[in-house]
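K.L.:
With the sequence up front, the predicted model follows.
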Amino acid sequence: MKKGHRNRVVFHSVHDISGGHSLSLAEKILDQHCDEDDYGYNINDIVELYNIKLFFDNGLYLKSWSESDKEKYIDKVKGLSSTIGRFFSQLDDAKFVEQYNQLSYQYLDYFWCLVNNYQAFKNISSSNFKEILKVNPNHIRNVLRQKFIVKKYKNEICELLKSYDRSAEILLSIYEVDGEPNSYKLYLPDCLTNDDKERIVSNYIASEHCGTGYLKLIQNSKRHSDFVISDKVRLEAKRKYQLEVDKIFNGTSRGVMKFGVSIRYREKAEEKVSVSLEGSRVNYEYSLDYIRKNNELYSLYRNFKILFDYVDNQNRITLVSKQSQLGVLERFMGVRSRSEYIYGMAFTQLDMASSAQIFSYAKVLLDLDQSLESILQYVFNKLFSERYGFPSNSFLTVPTASASALEKVRTIAPELESILKQYKLFVENGYIDFELLQITSGPTLICNIPSLNKNKYIYRNSGSIDRAMDLFCSDQTLLAYVEPFKDKQYKNFIELLLNESEILFSNYEKYQQDNLNYLIDNSYIFVDENDRVRVRSWERVIIIKDLFENEVSSLYRYPKELRREAIKMEEESLVYFESSLFSIPEQNYFNYFLNKREFTNGLDLRNSYLHGTQANPSETDLHENSYLIYLKLLTLILLKLEDDLAIYCEFDNICDDILGRTTF
């Protein structure tokens, strides 16, 4: 196998920026090619002709070609199939291994594709095929792309997969991995049984080269009809993963980024909240005087918004994982399940901070002769009724202070379910019928909890707005890189537009102007008489920025001008409205903690405590952590319930005809 040659034609994709260079090379080859005389072509020449054909099959040509040039080359390319076909029909088994060893590595995938499509495998003996994979076991992925080759050599492939030390990674890429670089379909021989697959996985776990990312996939893998990993093997993966993690945190592995949070409550603090960064640790400082001064129950409850920022100014939960918070490496590096809750360092740090906040705040409240549980109980049982007209028979039970951590979890877990069911009955009927609630069996899905307010949330319509959103907001866009502002290193195009008023269209390079013209053609920006780039509607751009950063917006929490613009965007199918208590990112957040219905890496707290599969009763720390999570989720639910009730009261007589409100 030879290294790739940069002066060979290679078709990567229709979007590949090196396509122009390859087409220039293809032009010279086509000028010399004669359909009647293909003598002397070697294996790399033939595969190169196939790559040239792929450019033309996808309608890609050099811009310098005239129409007559294009027609001439198109006619020549039509004959390439015959040239390629003749070569592969005459493939000699006796020299197959030798020819394969002469193949350029960059043509490996294309070669096996041609062997498959031209059925040249009929001329290749099983012994030679086996010899090639024995010497090049890592080429098995390329082979598995080809359905007919897999069928022809199924026994040889099966034998290799059982012995190859990376076969488990191949299996997981087929059944579990999301964003696998080889995003094409892989075929497995039908003689590879489920027992074989599990044995391959188990051997991989026991090996020295298993990756921690794959260990997590094995531990959290879903059941498939033809790929079932037993609980015993999952446990093997879990224990091996923990061993590897312990090595990292014990300092026996290098390149580990450590971070943390600290919480402090201070008397005579200058501000209510102060946040600072010390290395990779975030320090939060809160005014103890402010908390003591505003000590009525409602104010103590509202500190989760005012001090701790559990929700933002639109009452969206801030603790959810967001795509916009993922770094470039977090987005594209590593392996993850296609049904995994995806998060990065920002989510982990916020989760640590929010847990530390609620834990420490509960202790501060005790010094004020209050308990966090009693405050949350007061909010649901009494305050919602007094302030928003919520039914006065609403009822939340909280654990006693003397209960063990395990007992507290077992008390609060069903109560979480109960208040959601109560709210659902209220939205649907206008009142809470506890007899009806008792009859309603089974858990209530987070996504099925309704809102009092129709068209509550704004989501982007994928496809309609994606390109504009990326051009305005992505840190990968090049529209922020323009003279004379290059040295200011603006993060994205919006940041440039917000800070500079003399952005000249003519200062952009041609490849940048194509993107600007797209924004102009779609009425996002315009160029004034002085060649300056201007935003046509800042309201629209603000909404786009908000959706990019948060993935959802609250229609009712926008000022009037933004609400009007959002409705226009909905009419243009750029966005769509939906109504539910929790937005989709919030639903995903709750599902991650409570169950594994949506995400294989979910904590599954609800089911583990319901079915008695939680940690041992003696593992107090684990139960205390679970209880802390439940308290946090309960607090977030109450904040979302209050927002929904408040919107209904605030907007009772506004926009009824436009927004199609629910009434009772």
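P.N.:
Here it is on my side, so go on. Numbering: from 1, shown residues only.

K.L.:
Please count neighbours and contacts with C-alpha atoms only from this point.
P.N.:
Will do.

K.L.:
Would you map the helices across the stretch 501-650 of the chain?
P.N.:
In the stretch 501-650 of the chain, the helices defined using DSSP state H, counting those that start in this stretch lie at 510-521, 538-550, 560-571, 584-594, 605-610, 620-650.

K.L.:
Quick check: which helices or strands does the third one pack against?
P.N.:
Right, helix 560-571. helix 538-550, strand 575-578 (3 or more C-alpha pairs under 8 Å, 6 or more residues apart in numbering; DSSP states H and E).

K.L.:
Make TSV out of those and add mean neighbour count.
P.N.:
Formatted as TSV, the helices and strands packed on helix 560-571 follow (neighbours: other C-alpha atoms under 10 Å):
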stretch	mean neighbour count
helix 538-550	18
strand 575-578	18
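
K.L.:
related to what we said a few turns ago, what about the helices of the stretch 501-650 of the chain, which gets the closest to K147?
P.N.:
helix 584-594 (36.9 Å; C-alpha to C-alpha).

K.L.:
A further structure is provided below for comparison with the first:
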Amino acid sequence: MKTTRFLAGLPLLFCHGSSQRSLGERVRRSEQPRTSKQDAYRTIARSRVAPSRKSQPTPSHTVSIEFVKKIMFSLYFDFVDSTGLLRIPAHKHEQSTLLSAIGLHAIGEYPASIQFQQRNQIAVGVIHLYRLFLENTGQNRLEPAIEWAFNDYAKSEFGIDGFTISLPTKEASYLDKCKAIGPEIERITKAFLLLSSKGEIDEDYFTCISIKSFADVKSLVRHKYVEAGPQFEEHASLLFSDQSCLAFSENHKNAKQQFCAMIVEETAKREDFPNIYQPAIDKLLEDGTLEINEEGVLRPTKKAAILKLVWEKGAIEICKYHDQDKALAKDLVDLGWLVYSDSLFTSDESAYLNYMFNNTEFCNSLALRNKYDHGTFRVNDPNAEEYASDYDNLLSLLISIMLKIFDDLSLRYRAGGVEDFVDWPLVDEPVVSVANQMFQSDFDLDRS
């Protein structure tokens, strides 16, 4: 088993970097030159997909199962960001207050923001195009690679029996594929639930358990995430809300309407804000989320960077950070600003999965599993576009869950890594967190 690159298994193949970095290291890496994704795609395509030399009217391609195993977990499916979180889910603060208030909203609905819809459409579009590419070659499909990950890789790399999955065949109609894939998604989720609760996957227990919400699935890793605590909004909204009294300054009209972004983009001093708002600045200084340097310029602290990540992404996978960052996060947990989570999925991730898969949490759920389990569909054309789209959505859910499972297994068993899947030079992408983008100037997140 590989321990030299602690990369959290399959999901962090999207990240192409160390799983344990300080916040400052993540910022500095983002400033380094990098190869574009497009160049990487072209290089991979040239080296892995060889056109047939035979004389044919239409060129054919040869794609091996090894190619599918490796490439499907690399650059094509950008489902997991460099911090280990799913990219697709909606987040509470990603829309402006005005956009969030516009339109009709029902109590208990999923916050399907414009940003969320764009991310989900891109993810499903990538699945659709890549699936068609593989199928049109006449060689392989996505499904065998997913089956290999659970049926073979989980046992050989982690020594775990019981992760078995059987996905629809190519000959099945899209309607039949949608009917078949839902129970398989539920099966692997149950298997992981048994592993995390009992230490093994005993198939005799499958009939005794049911999963009403993805939030019920626990992680193998203690204190895996930190999320917003009961005092989070009180301390973070002054920094990051567009409704904060500090979000606008007459001296910095062109800056983003957010206090923390303003003091990073501009050289802002406390005298740039009216006297009536000085108590708010004093509160941030007292909280330790704001400091004044020798020139009198306002600067956010590392504590503010942690709050920013939670504000934007809903959680931090804190178990992958350095001890210094973990200690700071623990201080914020003790203050009630953050809370630990021991679940496989963050709150935003489980909400997204519930919205797409079942009716347990939201009144506007797509509930794709329920749709095909309970027969709430019309049988006109079994290969209708509606069913093809639903199948792509269900495949994206399965891959998202799979990535999170293998991330957890790698953290728990200290095994798995990029070396198992790719044998070409990795493309080193920067950390794509909003906090790091904000603080990639001369500000050093490593300082205390």
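P.N.:
Good, I have the coordinates. Fair warning: this is a prediction, and the values are worked out from it, not measured in the lab.

K.L.:
related to what we said a few turns ago, same list, the helices and strands packed on helix 560-571 of structure 1, but as TSV with distance to V482 of structure 1 please.
P.N.:
Output for these, formatted as TSV (distance: least, C-alpha to C-alpha, whole Å):
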stretch	distance to V482 of structure 1
helix 538-550	20
strand 575-578	30
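
K.L.:
need the strands for structure 2, in chain order.
P.N.:
Under the criterion DSSP state E, structure 2 contains strands at 50-51, 61-62, 225-228, 290-292, 298-300, 315-316, 338-341.

K.L.:
List just the one of these that sits closest to A149 of structure 2.
P.N.:
strand 61-62 (21.6 Å).

K.L.:
Output the residue interval of structure 1 matched by that closest one.
P.N.:
Counting by TM-score structural alignment, strand 61-62 of structure 2 falls onto no part of structure 1.

K.L.:
Can you name every helix or strand that that strand contacts?
P.N.:
Packed next to strand 61-62 of structure 2, using 3+ C-alpha pairs under 8 Å, 6+ apart, are strand 50-51.

K.L.:
what packs against the strand it packs on?
P.N.:
strand 61-62.

K.L.:
Ok, which of the helices of the stretch 501-650 of structure 1 comes nearest G344 of structure 1?
P.N.:
Across those, G344 of structure 1 has its closest neighbour in helix 584-594 (13.5 Å, C-alpha to C-alpha).

K.L.:
Next, the angle from that closest one to helix 620-650.
P.N.:
Relative orientation of helix 584-594 of structure 1 versus helix 620-650 (axes from the mean of the first three to the mean of the last three C-alpha atoms, to 10 degrees): 150 degrees.

K.L.:
after superposition, how close is helix 584-594 of structure 1 to structure 2?
P.N.:
The superposed helix 584-594 of structure 1 is, by mean C-alpha distance after the TM-score superposition for structure 1, a mean 1.0 Å from where its aligned residues fall in structure 2.

K.L.:
Identify the residue nearest Q437 of structure 2 in space, chain neighbours excluded?
P.N.:
In space, and not counting its chain neighbours, Q437 of structure 2 is closest to V27: 7.5 Å by C-alpha to C-alpha, 6 or more residues apart in numbering.

K.L.:
Next one: the one you found from A435 of structure 2, what distance?
P.N.:
Relative to A435 of structure 2, V27 of structure 2 is positioned 9 Å away (C-alpha to C-alpha, to the nearest Å).

K.L.:
Return the residues in contact with the residue nearest the centre of structure 2.
P.N.:
Nearest residue to the geometric centre of structure 2 (C-alpha atoms, centre = their mean): L86, 1.2 Å. When contacts are counted by C-alpha atoms under 8 Å, 6 or more residues apart in numbering, L86 of structure 2 touches F79, V80, E349, S400.

K.L.:
Give the equivalent position in structure 2 for F593 of structure 1.
P.N.:
Match for F593 of structure 1 (TM-score structural alignment): M356.

K.L.:
no, scratch that, I was asking about A405 of structure 1
P.N.:
Taking TM-score structural alignment for the superposition, A405 of structure 1 sits opposite Y174 in structure 2.

K.L.:
tally of neighbours for that match?
P.N.:
Applying other C-alpha atoms under 10 Å, we find 23 residues neighbouring Y174 of structure 2.

K.L.:
ok, now K232 of structure 1?
P.N.:
For K232 of structure 1, the neighbour count with other C-alpha under 10 Å is 11.
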